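# Sharing a sequence plus its predicted fold:
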Amino acid sequence: MQDAFSDLEISSIVTTLMAANRVVGKSTFNWKFISDNPGLIEGHCGTIVRAEPAVFDHQLMDFLIVVGGGKVDPNGWMQRVRAMQRAGRPVAILSDAATAYIKIARPSDHPVTTHWRDVGVLKETGFFHTLSTRCSENSGGVITSAGTGYSLELAVSLIADSLGRNELAELGSRLMIQTVRSGSVEQPIGVSCLANMFDPQIERAISIMEEHICDPLATTEIADRIGISIRHFERLFNTHLSITPGRYYRQIRVKKAHALIIETKLQLLSIALATGYSSVSSLSGAFLRNLASPRQGALQ
């Protein structure tokens, strides 16, 4: 467990195990929290757990799940991951922790994944040819995962072999999940992948914007590609998102630039070019204009 861990990931895992125990009628599944910095640890959203000290090769359990959250220091828990591997016991590493694992392990012969946002950052900073955007990848007992909203389904999949078919169905019903997505399913990458949240034409427009960050298109060309006039295009965005298409597009690019600045060591000029700006000064200008924009729209 990391300092400032992901409350969503922790709660998803514990909720699944508690529900599974109720389904089978006994305490089949037990868990404990361990950390390189033991004691009371607070999550991003205020959840507090008491963590025991993590000794890398002591009291190994059947599963190890490393949750993400903020800045991840893998120097301690990576040793425990290796100890679990030597013992032939599976490990699941989620979101930010998966990103840290990939940076250190630099796998070259087996697939790995993390949250799609970090996949883009990793590809900008190095050659990771085995990196995928699937919800999870299992390689030699080490499961890397997008975590976050997929954590509940991942937890179900980890204990599925210990449950009968009827018990698994009841668990899904208790957790109110209609379908447990396979880890091989692609992550919903970008805002445009969130079905039923946008008008179909807006969804297509946002998808085009997200596909053309380093080589931005004119809004008139985007309107042409989805088969509507520029006037109707602008009206759609103003009606549904209270923002112009151009400003929305700029926000997507500025957010990508911000992620690269915070999470990589790329030079500012490289970041500017990767997000469709010809110079550092033009990127800086975009940042300033974005800060001056009204607090409105889906990406504000």
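That came through fine.

# going forward, measure contacts between C-alpha atoms and count neighbours the same way
Will do.

# separation between residue 208 and residue 41?
Distance, residue 208 to residue 41, using Cα to Cα, to the nearest Å: 42 Å.

# Pull the distance from stretch 36-54 to the chain's centre.
21 Å (Cα atoms, centre = their mean, to the nearest Å).

# Going by neighbour count, which residues in that stretch are buried?
Neighbour counts over stretch 36-54 (16 or more other Cα atoms under 10 Å) mark 36, 38, 41, 42, 43, 49, 51, 52, 54 as buried.

# hold the first one in mind and look at this next one:
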Amino acid sequence: MPNDLQRFVFVLFDGFSNMVLASALEPLRAAKGLPNGPAIDWNICTIDGAPVTSSSGLTITPNASLSQISNKADIDYLVVVSGYGVRDHGTAKVRARLQNAAQHARHIIGIDTAAWILGCCDMLRGKAATIHWQELDQFADQFPDIAVSQDRFVQDGKLITSGGASTVMELMLHILTQQFGPAVAFDVSNLFVYDAENQYHLIRGADWLQGSGGDDLRRAVGAMMSRIETPVSLKDIAKQAGCSLRSLDRVFHDNLTMSPGKYYQMLRLGRARDLAQATDLPLSAIALQTGFTSSATLSRAFSKTFDTTIRTIRKSRAIR
């Protein structure tokens, strides 16, 4: 997993969808908050630094203007977010500032209707792109030099475009997979879809595992999640998954680059961390609820995995 910080800059326009923004931002927040999560940072900005209002009337005050942020450091992902009223946003000022910021960006993403703005900035000429399905036909008519696609999201070089909220979530999980590996995308998606076994038909959750044995892995993870408080042996997990213990070990290494035992422990320690952050339960109770034989056993495993202690986490919470 790369240790380099991945920097995302979100550029919001009036009329953006709250759901679209959340679908882009929350997976990053969730990934950063994972045990040993990747280094991710983000800023929310507007073209001139003024507050912006969503389609549902929610007003957001940005961190800064786009030029203030883009001039400070290079951007890994410049994410342009627009919704209703997109035809009003392709002004000369917008074009100039986005084109300038694009020079500092390794990737440029247009989500929901933002491909229209990128088209106005002449960034998509000769490239494949997509947009919210309601705008597909008019987008194709307006920009005949763009190869308009009905795919859920499209990457053509450094330019990436997608449609609405569900496709944005799919895109962000794809980016997490590319940058940090399928295990991170898998863990993030399971924060939004808990039942890895029974909801695997959705385009989320364990479908993000690309190796062989995906069905066995989904069943195994589902079994582990259901037995956090009372852990069972890996032999029992393999039996519930419908495979041999040797096969179970192979599919975990192929898909998640770790042993099933390590992953099972990470699930339990993640739950312990959540309880430490969100409750005042004594350490003994947390150990009991996460299947550790004693407070000391939990503390040793927690410190070794997270390089911190439950006591330190609780002190930080108290300070906040």
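Everything's here; your move. Computed from a prediction, not measured in an experiment: that's the story for all the values here.

# Please, where are all the strands along the second structure?
For the second structure, the strands defined by DSSP state E cover 6-12, 40-46, 52-53, 59-60, 64-65, 75-82, 105-112, 128-129, 147-148, 153-156, 159-162.

# most packed of those strands?
Mean neighbour count (mean count of other Cα atoms under 10 Å) peaks for strand 159-162 among those, with a mean of 26.

# Mind giving me the packing neighbours of that one?
For strand 159-162 of the second structure, the elements it packs on are strand 105-112, helix 114-120, strand 128-129, strand 153-156, judged by 3 or more Cα pairs under 8 Å, 6 or more residues apart in numbering; DSSP states H and E.

# Is it possible to get JSON lines of the strands of the second structure that adds distance to residue 20 of the second structure?
Output for the strands of the second structure, formatted as JSON lines (distance: least, Cα to Cα, whole Å):
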{"stretch": "strand 6-12", "distance to residue 20 of the second structure": "11"}
{"stretch": "strand 40-46", "distance to residue 20 of the second structure": "14"}
{"stretch": "strand 52-53", "distance to residue 20 of the second structure": "14"}
{"stretch": "strand 59-60", "distance to residue 20 of the second structure": "14"}
{"stretch": "strand 64-65", "distance to residue 20 of the second structure": "21"}
{"stretch": "strand 75-82", "distance to residue 20 of the second structure": "8"}
{"stretch": "strand 105-112", "distance to residue 20 of the second structure": "7"}
{"stretch": "strand 128-129", "distance to residue 20 of the second structure": "18"}
{"stretch": "strand 147-148", "distance to residue 20 of the second structure": "21"}
{"stretch": "strand 153-156", "distance to residue 20 of the second structure": "14"}
{"stretch": "strand 159-162", "distance to residue 20 of the second structure": "10"}
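
# Those: which one's closest to residue 215 of the second structure?
Of all these, it is strand 153-156 that lies closest to residue 215 of the second structure, at 25.3 Å by Cα to Cα.

# what's in contact with the closest one?
127, 128, 129, 130, 160, 161, 162, 163, 167, 168, 171 (Cα atoms under 8 Å, 6 or more residues apart in numbering).

# rerun at 10 Å
107-111, 124, 126-132, 148, 160-164, 167-168, 170-171, 174 (Cα atoms under 10 Å, 6 or more residues apart in numbering).

# what stretch of the first structure lies opposite that strand in the alignment?
Strand 153-156 of the second structure falls opposite residues 136-139 of the first structure when the two are matched by TM-score structural alignment.

# Could you tell me how far the matching stretch lies from the centre of the chain?
Relative to the mean C-alpha coordinate of its chain, stretch 136-139 of the first structure is positioned 15 Å out (Cα atoms, centre = their mean).

# mean shift of it relative to the second structure?
Taking mean Cα distance after the TM-score superposition for the first structure, the mean distance separating stretch 136-139 of the first structure from the aligned residues in the second structure is 1.7 Å.

# those helices in the first structure, which residues are they?
For the first structure, applying DSSP state H gives helices covering 7-24, 77-86, 95-105, 116-125, 151-159, 165-174, 200-211, 219-226, 230-241, 245-263, 268-274, 280-292.

# closest to residue 181 of the first structure out of those?
Here helix 151-159 is closest among those (Cα to Cα), at 6.7 Å.

# Could you find the closest non-adjacent residue to residue 101 of the first structure?
residue 74 (7.1 Å; Cα to Cα, 6 or more residues apart in numbering).

# Might you report the residue contacts of the alignment partner in the first structure of residue 129 of the second structure?
Using TM-score structural alignment, the partner of residue 129 of the second structure in the first structure is residue 112. Applying Cα under 10 Å, 6+ apart to residue 112 of the first structure gives the contacts 98-99, 101-102, 106, 119, 128-139, 142-145.

# First-to-last residue distance for stretch 77-86 of the second structure?
Start-to-end span of stretch 77-86 of the second structure (Cα to Cα) is 21 Å.

# typo on my end, stretch 53-61 of the first structure
Counting by Cα to Cα, you get 14 Å between the two ends of stretch 53-61 of the first structure.

# Ok, stretch 65-74 of the second structure next?
So stretch 65-74 of the second structure: terminal residues 15 Å apart, Cα to Cα.

# Could I get the buried residue list for it?
Residues of stretch 65-74 of the second structure classed as buried: 65, 66, 67, 69, 70, 74 (neighbour count, 16+ other Cα under 10 Å).

# for stretch 103-110 of the first structure, same thing?
For stretch 103-110 of the first structure, a neighbour-count test (16+ other Cα under 10 Å) marks 106, 107 as buried.

# That stretch: end-to-end distance?
With Cα to Cα as the measure, stretch 103-110 of the first structure spans 14 Å from end to end.

# what residues does that stretch touch?
74-75, 78, 97-98, 100-101, 112, 122, 125-131, 137-140.

# 7 Å instead, please
Contact with stretch 103-110 of the first structure is made by 130, 139, as judged by Cα atoms under 7 Å, 6 or more residues apart in numbering.

# what residues are up against residue 27 of the second structure?
Going by Cα under 7 Å, 6+ apart, residue 27 of the second structure touches 172, 188.

# What residue in the first structure is paired with it?
Matched by TM-score structural alignment, residue 27 of the second structure corresponds to residue 16 in the first structure.
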